[in-house]
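[1] could you work out the structure for the sequence below:
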Amino acid sequence: MTGPGATRLRVGVYDLYWQTLGGGEQVDGSIAQVLAADHDVTLLGPEPPDVERTKERLGVDLSACGFRRVTDDHEASAASADFDLFVNGTYLSRAVNRAPIGYYYVHFPQVPTRRSDVVRQKLCIAGVRAMRALPGVQRSHRLGEVAAGFDRRIVRTDFLPSYTRFLSNSAFTAGWVERLWGVRSEVLYPPVRPSVTPGAKRNLILALGRFFDPVHGHSKKQLDLVESFVAMETRGEVDQWELALVGGADAKDREYALAVKRAAVGHRVRVHVNARGELVEQLLGEATLFWHAAGYGEDPDVHPDRFEHFGIALVEAMAAGAVPVVYAEAGPAEIVEDSVSGRHWREPAELRSITRCLIDDPGERERLSAGALSRAQAFGGDRFADQLLGHLTADLAAVAEPSITGDAGT
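    Now for the predicted structure:
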């Protein structure tokens, strides 16, 4: 290689969850797609992603990428040595990077918030040290398994120095990366490729997100939204308006989804669980307002993982012309500029008051809808690609040529 960017780089993009087609895979797939235009990209994971489904569901084209099977962080770390650039996009991964340049895309860092987690961490560290001190541990299969069990449960940060750059999905996440890991992280917002253009609006408030049960941690708080709408309905403040709640749910969240459905009975509230994509797009196009409540009732200093770290569905709704009314913390508060591209709320009474004002003032709705459309453009694929390639150009220039090529003398 005669200069930065003069030859094609070997790039590995690591994601243990390619098959889930979630928000993390949209980001990791977008990274792979952008880099595959000029470099040789290999996807790392347990199973190859379905290229057609990924393109259909996420709008990401992985057809130019190769695949290499790795099943865990240890295998990914070993594989990283074969690349010029290793990109780790696996949630909560602790894989050590062995490539000359390493990027870690942080969806959110691991948060040991409970006292029991801290105690467990200390016990496991002590257990590993004690087992190493015992004679015969290496020769005993049973004792070796106990030592390995302790070792797996330790929350490590020794992988951090191996990476060139940390990238986060929001300033909220970047702040917690610095707070928990002690490293600086650049904000690289996920690319949002809206599939819905603004259409004919009707008196519809939409909330879009999975039905996560709050007992398990992160929740979109759909039950709180139903309660707010019903309170407005009782006072005659949402006459001729409807609330639609749309999202997926699996077995462990079934009871919460059923509770939301029960609360909606007898009211102008429609609950769509595991709805088809066509219905989701239809409702996005029709919605006038978009409600968002993730993080409500939670303490960001105690449970930051229970907040919305970015908000892809929120940006999709804004791109479709809906006016967002969002809880004033974390990713949504960054995306939505209060009174410019939407509104912020902190208490349900404020959510109801803001909503009532927007219902009564079509001119204000139109103004904020235009602001939302404009703001959504800031989270497009072109901006994502430009930032990513800008980082790579800077890092290539900073790395000595022999360490990139590995065979500079030939």
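[2] from now on I want contacts and neighbour counts done on CA atoms only, so please keep to that.
    Fine.
[3] how far away is the residue nearest to Ala319 when sequence neighbours are not counted from Thr197?
    Nearest residue to Ala319, sequence neighbours excluded (CA to CA, 6 or more residues apart in numbering): Leu373, at 4.9 Å. Distance, Leu373 to Thr197, using CA to CA, to the nearest Å: 10 Å.
[4] how about Val325?
    Taken as CA to CA, the span from Val325 to Thr197 is 19 Å.
[5] more neighbours: which of the two?
    Between Val325 and Thr197, counting by other CA atoms under 10 Å, Val325 is the more crowded of the two (28 against 17).
[6] which strand or helix spans the more buried one?
    strand 323-327 (DSSP states H and E).
[7] run through who's touching that strand.
    By CA atoms under 8 Å, 6 or more residues apart in numbering, the surrounding residues in contact with strand 323-327 are 288-296, 314, 317-318, 332-333, 336, 341-346, 351, 354-355, 365, 368-369, 372.
[8] please provide the structure for the following sequence as well, for comparison with the first:
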Amino acid sequence: MKIGIYNRYWNTCGGGENYTGSVAEILSWDHEVELISIEPVDWGRLESRLHLDLSRCSMREWPNETCERLSPLSSHYDLFVNSTYSSSMMPRSKKSALICYFPHRIDALSSMRGQVRQWGRDLLAGNKRRLLRLNRLRGETVVPMTGVYEVEPDGRAWIASEAVLMMSSAATLEIPLWPEAYNGIETVRVDGEELPWLVEDNVLRVECGKIDKCRERMLSIFSKPMVMSELGLSSDSRRLGACIDTRSLNWGGKLPRKLHSPSESLRAYDRVISISHFTSEWIDRRWRLPSTELQPPIDTSLFDLDSSIQKEKIILTVGRFFAGGHNKKHHEIARAFIRMCQEGIMPDGWRLVFVGSRHREHQMHLDYFDRLTELCSGHPIDILPDLPFADLLTYYRKASIYWHGAGWGEHVEQFPERFEHFGMTTCEAMACACVPVVFDAAGQQEIVASEELGFRYSNYEMLAKQMGSLVNAPPENLAEIGKRAQVSIGRFARASFQERVRKAFSGLAY
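    Got it, this is the predicted structure:
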């Protein structure tokens, strides 16, 4: 089975990419897996940083386009897996799955904003034809989506080794081919399903069976390419698959259809896979869809307690440095620690350590990091951006306490996406026998499930009280709580992830 896994944010190397990469690694043991990006990715860096083995996967780069324009490309796969946060791409493959870290809003207001943004992009690009939708249907309409070269003056249009055409729904699809031109067609798919085909009287015919008048067809054509320059026939170096005769077609016209709404696109997926119970609850509330829970894997053979490394008076917090969204509330955590030091709650010798990668793609993220640096200056706080993994692991092992603050100061009913959807770093810290002290909401409640495993706070006063008791407790008390926390993470162990992935993808890939 050919599986495509689409993620726009591979380069962030965040928790979502770790999760998706882990799923891809397991699926690649049994299937042909292609990892899809929209920009160049340093895959070696990603594998090293996230400790993944993607050697059995191939990589493909799609253009950085909207969901609507990329949708036809999903028809190249038997199973298309969309793991991009906030994506509502309509799947065109035979089978499909959406990995949901957290459900984005799909109400009328958010849809209107998306449409206005697209109109703005089209206007700036001078795409008046698309903006005003001037094309009208005149007979059989075929819209070239990808892998199609410009129509030549005589009406012929060459396609590449992989091409996608959009057509009106019909029981039989017919594409006229240029007489006596090269034809290397090997495989044909319609809406992701491989179907029998034949070429008769210079016409490619594909029997589709049942007609669905509510949607168009995506015809994917895969060909053995021919390069004329290599054969000495001309200087044309294009990889040509077949040649379409456009003279009797409404070539490039617009199909008489409305754009798919986000809700229609989401309902088209065969399965929605969520990363936590918190995410599943909001999928039901926002999308009114069922979901299958597949919690992220924790490599407990890697994240563990090293007896040769002594626990120190370190409070660790791990998370990417970025502004907005579900950021890790570094400023709130720093202020709380500074206040505890000033109030005498935090004894001398304790240090707060921030570890995480820096986001540099926007000035607001750079400003966020600069403000944090200024806030922490002169206090027993270390900020360690872009730390090598080996050093991060050492800090996990020597830290006594782990803090997590995502969601602090936010209202879960109003902005649930600002909370921790699961909390992989908390699990990693607990696997190294750190005592977790986390904000009492969302996915963190599923990890620190009881007082025996750690502490949950909802305001500064609770946090200060908990920390006062922890930092003044005998070391053996911290060690005992840390040991219980470590044992509890076994339920998320990577060793059982293969079985959990197979169960979550049962009926799709297994």
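[9] TM value for the aligned chains?
    Overlay of the two chains. TM-score (TM-score structural alignment, normalised by the length of the first structure): 0.81; 372 aligned residues with a CA RMSD of 3.1 Å.
[10] re earlier: shared neighbours, Leu373 and Thr197 of the first structure?
    Common contacts of Leu373 of the first structure and Thr197 (CA under 8 Å, 6+ apart): Ala319, Ala320, Gly321.
[11] which of those count as buried?
    Using 16 or more other CA atoms under 10 Å as the burial test, those include Ala319, Ala320, Gly321 as buried.
[12] of those residues, closest to Trp176 of the first structure?
    Trp176 of the first structure lies nearest to Ala319 out of these, by CA to CA, at 28.1 Å.
[13] now the helices: where do they sit in the stretch 301-450 of the second structure?
    In the stretch 301-450 of the second structure, the helices defined using DSSP state H, counting those that start in this stretch lie at 330-342, 363-376, 389-398, 424-431, 443-447.
[14] brain fart, the stretch 151-300 of the second structure
    Secondary structure of the stretch 151-300 of the second structure (DSSP H, counting those that start in this stretch): helices at 228-231, 262-267, 277-287.
[15] next, format those helices as TSV and append distance to Phe322 of the second structure and mean neighbour count.
    Shown next, in TSV, are the helices of the stretch 151-300 of the second structure (distance: least, CA to CA, whole Å; neighbours: other CA atoms under 10 Å):
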stretch	distance to Phe322 of the second structure	mean neighbour count
helix 228-231	50	13
helix 262-267	27	18
helix 277-287	22	19
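[16] now the ones you listed in a markdown table, with distance to Ser93 of the second structure?
    Listed next are these as a markdown table, based on distance: least, CA to CA, whole Å:
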| stretch | distance to Ser93 of the second structure |
| --- | --- |
| helix 228-231 | 32 |
| helix 262-267 | 13 |
| helix 277-287 | 21 |
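[17] among those, which comes closest to Ser496 of the second structure?
    The closest of the helices of the stretch 151-300 of the second structure to Ser496 of the second structure is helix 277-287. By CA to CA, the value is 18.5 Å.
[18] how far apart are the closest one and its match in the first structure?
    Aligned to the first structure and superposed, helix 277-287 of the second structure gives a mean residue distance of 1.3 Å (mean CA distance after the TM-score superposition for the first structure).
[19] chain center to that helix: distance?
    How far helix 277-287 of the second structure lies from its chain's middle: 17 Å, per CA atoms, centre = their mean, to the nearest Å.
[20] read off where that helix ends up in the first structure.
    The aligned range for helix 277-287 of the second structure in the first structure is 171-181, by TM-score structural alignment.
[21] list the contacts of the matching stretch.
    For stretch 171-181 of the first structure, the external contacting residues (CA under 8 Å, 6+ apart) are 106-109, 111, 157, 160, 167-168, 183-187, 309, 330-331, 334.
[22] got the contact list for the residue mapped onto Thr355 of the first structure from the second structure?
    Using TM-score structural alignment as the criterion, Thr355 of the first structure maps onto Met467 of the second structure. By CA under 8 Å, 6+ apart, Met467 of the second structure lies in contact with Ile345, Met346.
[23] and Met467 of the second structure, that one's in a helix?
    Yes: assigned with DSSP: H, G, I helix; E, B strand; the rest coil, Met467 of the second structure falls within a helix.
[24] nearest to Asp72 of the first structure among the shared contacts of Leu373 and Thr197 of the first structure?
    The closest of these to Asp72 of the first structure turns out to be Ala319 (CA to CA; 37.0 Å).
[25] how far away is the closest one from Ser168 of the first structure?
    In terms of CA to CA, Ala319 of the first structure sits 22 Å off from Ser168 of the first structure.
[26] for Val340 of the first structure, same thing?
    Computed as CA to CA, the Val340 of the first structure to Ser168 of the first structure distance reads 25 Å.
[27] when those two are compared, which one has more neighbours?
    Ser168 (26 against 15).
[28] how about Pro416 of the second structure, what's its match in the first structure?
    Aligned against the first structure by TM-score structural alignment, Pro416 of the second structure finds its counterpart in Pro304.
[29] give me the neighbour count for its match.
    Quick note: Pro304 of the first structure (other CA under 10 Å) scores 21 neighbours.
[30] with Glu298 of the first structure instead?
    15.
[31] pretty sure it sits against Arg306.
    Yes: counting by CA atoms under 8 Å, Glu298 of the first structure does reach Arg306; the two are 7.2 Å apart.
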